[in-house]
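Chemist: okay, here's the prediction I keep looking at, along with the sequence it came from:
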Amino acid sequence: MTNTVPVSSTESSPRRSASIVDDDEAIEVATRLAHEFAAGASDRDRDRLLPWRELEAFAASGLWSITVPRAHGGPGLSNRTLAQVIAIIGGADGSLSQIPQNHYYALEVLRVGGSEEQKRFFYDRVLSGERFGNALAEVGQRDFTRRTRLVRGEGGAFVEGRKFYCTGALYAHWIPTLAVAQEDGRQTSYLVFVPRNAPGMTITDDWDGFGQRVTGSGSVEFEHVRIEPEWIVPFQASFDRPTTIGPQAQLMHAAIDLGIGLGAYREMLAFIRDRSRPWIDAKVERAVDDPLTLYGVGEVKLRLRAAEALLMRAAALVDFAQLDMTEETVAAASIAVAEAKILSTKAGLLAGTKLFELAGTSSTLSEDNLDRYWRNVRTHTLHDPVRWKYQAIGNYYLSGKLPPRHGAI
């Protein structure tokens, strides 16, 4: 489905976010919302119904502002809580757990590289209920002439280019955009916060992947879009030194995969208990007594629990690194997150597959739409290749080589 979206027709007036004061409240709110979101998740996925109402409730709950630092009026909650919130929502609807990932990412870029004036302005926007999307990925990233550019001249500063896979852009009030510029003979990059109603910007709802169908991951085109200097935040500079932008981003991706896997696991348990039949050779009356089914359920649970444990360990190391961003602390956090991402990928995919293997043929009926779990986790786990994470981990432990600094490790 392709739909070019007139920005003025879909722009929503934000509601000021509720104030969440601590970690326990954030988990409680996320759990309540997940229960509400789960009710319509299958229909939204099957019919590609964009979750506007759910997103409004999600943002207004205060969960979208939990990483705003306390110094700027937010609760400044831990990455452990952030990962838990994402996983809880992901268990109900994988798309809804992915949509705010780039919102939190932009908040971390601001924390690390933004000026105090930029932090005050944008953090206040978030506390007022506004949402960030993203316009990062694009075709031809290695060719400067084809990349989205930040152009400065006598008439001001402008963004020109085209982006794809812009998760959350469709629903956002601001679209943080990665743009490159030639300055003093070298290429550098910025994260430019472009308001949704900026003249010359077009959002096209053309995401047609078989999973994560309602993430709003379409395309964004910029035709000489004028932007204000205070909307331009240094980006490359935040990777020229050790920062937690990359590990925090990957932590959230791991949490999304874990959450979808947990959702698949719960569906599997319910189906086996209520609808599955035991295999004839098991010589039992109920599927819940089939010994090989029990083995499979235990295997999935163990993998998910291990992934969750590694995720929580990684989150603690990201928290520690944020307090003191050095080569050593950021590298340790990055490697811990890579370990968690490998296991969350494997555990999520296993849960999505075993749901059908253990529940049986009747679990494939289209009316149940249970394949959305496998489709969602398979789609999202392709965000970056885990095979490269093994290589980074091996290099770190064997040779003491620090992992690269970017958002995919």
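Modeler: Structure's in. What do you need?
Chemist: all contacts plus neighbour counts: C-alpha atoms, from now on.
Modeler: Will do.
Chemist: grab the most central residue of the protein for me.
Modeler: Of all residues in the chain, the one closest to the mean position by C-alpha atoms, centre = their mean is Gln101, 3.2 Å from it.
Chemist: could you find the closest non-adjacent residue to that one?
Modeler: Among residues not flanking Gln101 along the chain, Met252 sits closest, at 6.5 Å (C-alpha to C-alpha, 6 or more residues apart in numbering).
Chemist: can you classify the one you found by secondary structure?
Modeler: At Met252, secondary structure determined by DSSP: H, G, I helix; E, B strand; the rest coil is helix.
Chemist: follow-up on the earlier one: ok, now which ones touch the residue nearest to the centre of the chain?
Modeler: With contact set as C-alpha atoms under 8 Å, 6 or more residues apart in numbering, Gln101 has these partners: 249, 252-253.
Chemist: any chance of those residues in CSV with neighbour count as columns?
Modeler: Output for the contacts of Gln101, formatted as CSV (neighbours: other C-alpha atoms under 10 Å):
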residue, neighbour count
Ala249, 22
Met252, 29
His253, 28
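Chemist: and which of the residues you listed is nearest Arg277?
Modeler: His253 (35.5 Å; C-alpha to C-alpha).
Chemist: can you show me the helices along the stretch 1-150 of the chain?
Modeler: 7-10, 23-47, 52-60, 79-92, 94-98, 101-113, 116-127 (DSSP state H, counting those that start in this stretch).
Chemist: with the stretch 251-400 of the chain instead?
Modeler: Under DSSP H, counting those that start in this stretch, the stretch 251-400 of the chain gives helices at 291-323, 327-359, 371-380, 387-399.
Chemist: got another one to weigh against that:
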Amino acid sequence: MTISQVKTDDAAKAVPPVARPTEPAHIIKSDAEAIAVAKKLAAEFIKDSAKRDRERIWPAAELDAFSQSGLWSINVPKKFGGPEVSYATLAKVIEIISAADSSIGQVAQNHLGVVAAIRTVSDEAQQKLLFGEVLKGTRFGNAFSEFGSKRAVDFETRFTDGGDHVIVKGQKFYSSGALLAHLVPIVALDDEGRAWYAIADRGAPGLTVIDDWSSFGQRTTLSGTVIIDNVTVPKTHLVPGYKGYDKPTADGAIFQIIQVAVDTGIAQAAIDETIDFVRTKSRAWVDSGLERASDDPYTIQAVGDLTLRLHAAQALLEKAGYAIDRAVANPTEDSVAEAQIVTAEAKILSTEIAIAATNKLFELAGTRSTLAEHNLDRHWRNARTHTLHDPVRWKYAILGKYFLNGEKPPLHAWS
């Protein structure tokens, strides 16, 4: 796609914007409260998660509850009235929500990543303005990636200077959360080829979000095609995202750790479903001589192995969160590299356990677990889809280069 080829034929299929919240969002007071609120929300979100996936029902009410709970502002700095919880806590929050419904967990990931980027690259006036929006309950969606470019970092969406505003033109495809967002950060290039976040109002003229996400997994992430046809964005909302990667910062690791947390959440959900099904519905194998499937020694070993590997991934996830905290507080080449490396390790293990646990579910639970009424395949579909975000085969290369030759990871959102 080139800018001159941006298609506006489907503009009539635009999903209308949603209203801003009428009441200010709650503000979390501590890390412990963040975890407690996440658990309370997850207990509600899990109830209809299978139905939402099966019928592709948007989690509109759930999303409102999530963002109004205060969990969407947990990485706003204390200086601006935010909770500024540890990134270990933030990752645990996303994991808890994702275990209940991984699509809802993913919807928040780019919002939280943009909040982190604003802290890194914006001046104080812009931080005060945008963090104020977040603390009120305003949700950021995203319009980052493009469909037809050769590489994920090759952007064709651009903006031109209009005085006190910029005019943005382009087209995006992977846009989790954009359908029900209040503001949509658009990655667009300036005349020098530098990437900025042009944060447009969801209802801005020329901004069209189309509900055409057709993946077999993560079906209700509120993603779709975003058409940006001469959209006006005030310069107050033009964030110099490129500055987060022209020197060592934790921005890339922050985007990555949220991805990891979604995957450990999916793995947790799959293991929980396996245990419940084996205990309540599965039959013991004919040759086992056992009365209960849960007494099968091979099943016991397999569940132990899966749980061990999940705990290893979760331990690295927590370790990565604290490494990111250190890199945010003191961003040096070494502290940022440490955060990237531990996060890459966690990404490898979380991908492997998400795929293994969602596949093993059916082997251990048995044939009846494949019945459509249970919709257990959603966990495998979600794991297979979400873990494709960036290939773990390249994470191994990053680790090998670092530990063998002392080569630090590249600075971008996929590393």
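Modeler: Here it is on my side, so go on. Values in this document were obtained by computation on a predicted structure and should not be read as measured data.
Chemist: just give the nearest non-adjacent residue to Phe45 of the second structure, would you?
Modeler: Per C-alpha to C-alpha, 6+ apart, closest to Phe45 of the second structure is Ala100, 5.9 Å.
Chemist: count of neighbours near that neighbour?
Modeler: 25 (other C-alpha atoms under 10 Å).
Chemist: switch the helices of the stretch 251-400 of the first structure over to a markdown table; also include mean neighbour count.
Modeler: Output for the helices of the stretch 251-400 of the first structure, formatted as a markdown table (neighbours: other C-alpha under 10 Å):
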| stretch | mean neighbour count |
| --- | --- |
| helix 291-323 | 19 |
| helix 327-359 | 24 |
| helix 371-380 | 23 |
| helix 387-399 | 14 |
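Chemist: longest strand in the second structure, by residue count?
Modeler: Secondary structure of the second structure per DSSP state E: the longest strand is strand 225-234.
Chemist: and Lys163 of the first structure, helix, strand or coil?
Modeler: The three-state label given to Lys163 of the first structure by three-state DSSP is strand.
Chemist: quick one: map it onto the second structure.
Modeler: Here Lys163 of the first structure is matched to Lys172 in the second structure, going by TM-score structural alignment.
Chemist: make sure its match is actually in contact with Thr225.
Modeler: Yes: between Lys172 of the second structure and Thr225 there is a contact under C-alpha atoms under 8 Å: 5.7 Å.
Chemist: and Pro229 of the first structure, what does it touch?
Modeler: Taking C-alpha under 8 Å, 6+ apart, one finds Ala157 in contact with Pro229 of the first structure.
Chemist: for Val336 of the second structure, same thing?
Modeler: Contacts for Val336 of the second structure (C-alpha under 8 Å, 6+ apart) come out as 248-250, 324, 327.
Chemist: A strand includes Ala179 of the first structure, no?
Modeler: Yes: judged by three-state DSSP, Ala179 of the first structure forms part of a strand.
Chemist: run a quick neighbour tally on the alignment partner in the second structure of it.
Modeler: Structural alignment (TM-score structural alignment) places Ala179 of the first structure against Ala188 in the second structure. Residues lying near Ala188 of the second structure (other C-alpha under 10 Å) number 24.
Chemist: same deal with Gly81 of the second structure?
Modeler: Count around Gly81 of the second structure with other C-alpha under 10 Å applied: 14.
Chemist: just give me the match in the first structure for it.
Modeler: So Gly81 of the second structure corresponds to Gly73, using TM-score structural alignment.
Chemist: give the contact list for the residue sitting furthest away from the middle of the second structure.
Modeler: Outermost residue of the second structure with respect to the C-alpha centroid, by C-alpha atoms, centre = their mean, is Gly289; its distance is 45.6 Å. Gly289 of the second structure sits next to no residue when contact means C-alpha under 8 Å, 6+ apart.
Chemist: the aligned residue in the first structure for it and Ser276 of the first structure, how far apart?
Modeler: Gly289 of the second structure maps onto Lys283 in the first structure when the alignment is built from TM-score structural alignment. Look at Lys283 of the first structure and Ser276 of the first structure: by C-alpha to C-alpha, to the nearest Å, they are 14 Å apart.
Chemist: OK, contacts around the closest residue to Arg44 of the first structure other than its chain neighbours?
Modeler: Nearest-residue entry for Arg44 of the first structure: Leu50, 6.8 Å, with adjacent residues in sequence omitted and distances by C-alpha to C-alpha, 6+ apart. Leu50 of the first structure makes contacts with 44, 214, 216, as judged by C-alpha under 8 Å, 6+ apart.
Chemist: among those residues, who's most crowded?
Modeler: Neighbour-wise, the contacts of Leu50 of the first structure (other C-alpha under 10 Å) top out at Val214, 28 neighbours.
Chemist: assign that one to helix, strand or coil.
Modeler: Val214 of the first structure ends up coil, using three-state DSSP.
Chemist: please say which position in the second structure it maps to.
Modeler: Checking TM-score structural alignment: Val214 of the first structure goes with Thr220.
Chemist: residues contacting that match?
Modeler: Going by C-alpha under 8 Å, 6+ apart, Thr220 of the second structure touches 52-53, 56-59, 103-104.
Chemist: now the residues you listed in a markdown table, with distance to Arg158 of the second structure?
Modeler: Below are the contacts of Thr220 of the second structure laid out as a markdown table (distance: C-alpha to C-alpha, whole Å):
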| residue | distance to Arg158 of the second structure |
| --- | --- |
| Arg52 | 36 |
| Asp53 | 35 |
| Arg56 | 33 |
| Ile57 | 33 |
| Trp58 | 30 |
| Pro59 | 32 |
| Ser103 | 29 |
| Ile104 | 30 |
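Chemist: in PyMOL, how would I select the buried members of the residues you listed?
Modeler: The PyMOL selection below is limited to those of the contacts of Thr220 of the second structure classed as buried (16 or more other C-alpha atoms under 10 Å):
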select buried, resi 52+53+58+59+103+104
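Chemist: still on that earlier bit, just to check, the residue nearest to Gln101 of the first structure is in contact with Ile88?
Modeler: No: the pair Met252 of the first structure and Ile88 fails to qualify as a contact (C-alpha under 8 Å) at a distance of 12.0 Å.
Chemist: quick one: Leu404 of the second structure from Tyr396 of the second structure, how far?
Modeler: 12 Å.
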